[in-house]
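>>> Provided below for reference: sequence and predicted model.
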Amino acid sequence: MLDEIHKRQHVVNQNRPKRSAEGDAFSLFAITALRLAGRLTAAGDDLARPAGQTSARWQVLAGAQSGTHSVAQIARLLGVARQGVQRLADTLEADRLISYVDNPQHRRAKLVKLTNEGDARLAAIEAAQADWADRLGQSFTPAELEAARAVMTRLIETLDAETGKA
């Protein structure tokens, strides 16, 4: 039985595509980035929880802070689907944390604006996040973090160009 499994596994491995050294390095980077994204989301949920929010709701509140973005613009900034941001925004509006206001640039696409309560909740989350960021930031030099950010930004731009979102 075990011998049969090994034979099948050999056939599966033979059919796997080979990558270049750069492709292997990129794949490891992508896997690491996904692992990091999961941990950052969990940490964001922990930071937002005392204010009765989640990471996702926090991101929409932050996108509404200036009062100059529509739901679609917030979604583009976050790199996520507009429909998901719309659902979150509608929930935040029902909770009276944001409001929709007229957009002078577009009749139908309302702007998303924080209410006073939404601003207070966002401020509480941002205070917790500042302490957290200061604590974690001490493990790295500013140059290391800037280099990592630059690579991620360039990758975002490359992916956007490849998918036509640029």
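Received it, and whenever you're ready, just let me know what you need. Numbering: from 1, shown residues only.
>>> going forward, measure contacts and count neighbours with C-alpha atoms only.
Noted.
>>> Can you spell out which helices and strands pack onto the biggest strand by length in the chain?
Looking across the chain with DSSP state E, the single longest strand is strand 106-114. Using 3 or more CA pairs under 8 Å, 6 or more residues apart in numbering; DSSP states H and E as the contact test, the elements touching strand 106-114 are helix 55-64, strand 69-70, helix 71-78, strand 98-103.
>>> Tell me which of the ones you listed lies nearest to residue 143.
Of all these, the one in closest proximity to residue 143, counting by CA to CA, is helix 71-78 (24.5 Å).
>>> next up, a second structure to put side by side with the first:
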Amino acid sequence: MKRAAEIFIELVDEIARSRGRTDLAFRSIREAHGLTEVENIVLTAVTHAQRPPTVPQIGRALGHPRQVVQRAADMLATRGLIEWRDNPDHKRARLLIPTAQGIAMREGDDAEGLRRAAQLTEGIDPDMIARAVADLRAIRAIMSQNLRAMAEREDVGEDA
């Protein structure tokens, strides 16, 4: 019987292979606007946020280095898709606000993305997709807890 770690490696491989398929299916939507993958991710994070996010918040949520998110946000601001606002809760971490142009672009891309997603998922049981989403969310939550515990152990080990 395989151990959890061995099965996990298979899961990571399947996610990577699936990611390649989804990238291929959705790439032209992103490229139509000349956005990099990270710029597209940051624009999505800003336009879909409940409250205006900061660069560090986006980086933590997506697992990207702050500097990578900062460069993408700067480029999006230069293109007029987002703008910076002062953050009353933090002197240096400014808030990212979508512009009307950024919202319109995201809404159009989201509509096209849904159309392509419908084509991509033809013949797949929606319940199977829903179970996979729920399972991956649960796995991610436990992995996050484990990463925090690993970081705490490393901090304790370095101080000892």
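Received it, and whenever you're ready, just let me know what you need. Quick caveat: nothing in here was measured; it's all calculated off a predicted structure.
>>> in the longest strand of structure 1, what's buried?
109, 110, 111, 112, 113, 114 (16 or more other CA atoms under 10 Å).
>>> Also stretch 29-49 of structure 1?
Of the residues in stretch 29-49 of structure 1, 43, 44, 45, 46, 47, 48 count as buried by neighbour count, 16+ other CA under 10 Å.
>>> Contacts only, for the aligned partner of the last one in structure 2.
To tie it back to what came earlier, the one meant is residue 48 of structure 1. When structure 2 is aligned by TM-score structural alignment, residue 48 of structure 1 is paired with residue 30. Neighbour list for residue 30 of structure 2: 36, 37, 40, 109 [criterion: CA atoms under 8 Å, 6 or more residues apart in numbering].
>>> Can you show me the helices along structure 1?
2-14, 21-48, 55-64, 71-78, 82-94, 116-137, 142-163 (DSSP state H).
>>> Pull up the distance across stretch 56-72 of structure 2, start to finish.
12 Å (CA to CA, to the nearest Å).
>>> tell me which residues of it are tucked away?
56, 57, 58, 59, 66, 69, 70, 72.
>>> which one is the aligned residue in structure 1 for the last one nearest to, not counting chain neighbours?
Taking TM-score structural alignment, residue 72 of structure 2 has residue 88 as its aligned residue in structure 1. For residue 88 of structure 1, ignoring the flanking residues on the chain, the nearest one in space by CA to CA, 6 or more residues apart in numbering is residue 57 at 6.3 Å.
>>> picking that back up, which ones are touching the match of residue 72 of structure 2?
The contact partners of residue 88 of structure 1, taken as CA under 8 Å, 6+ apart, are 56, 57, 60.
>>> Cool, thanks, signing off.
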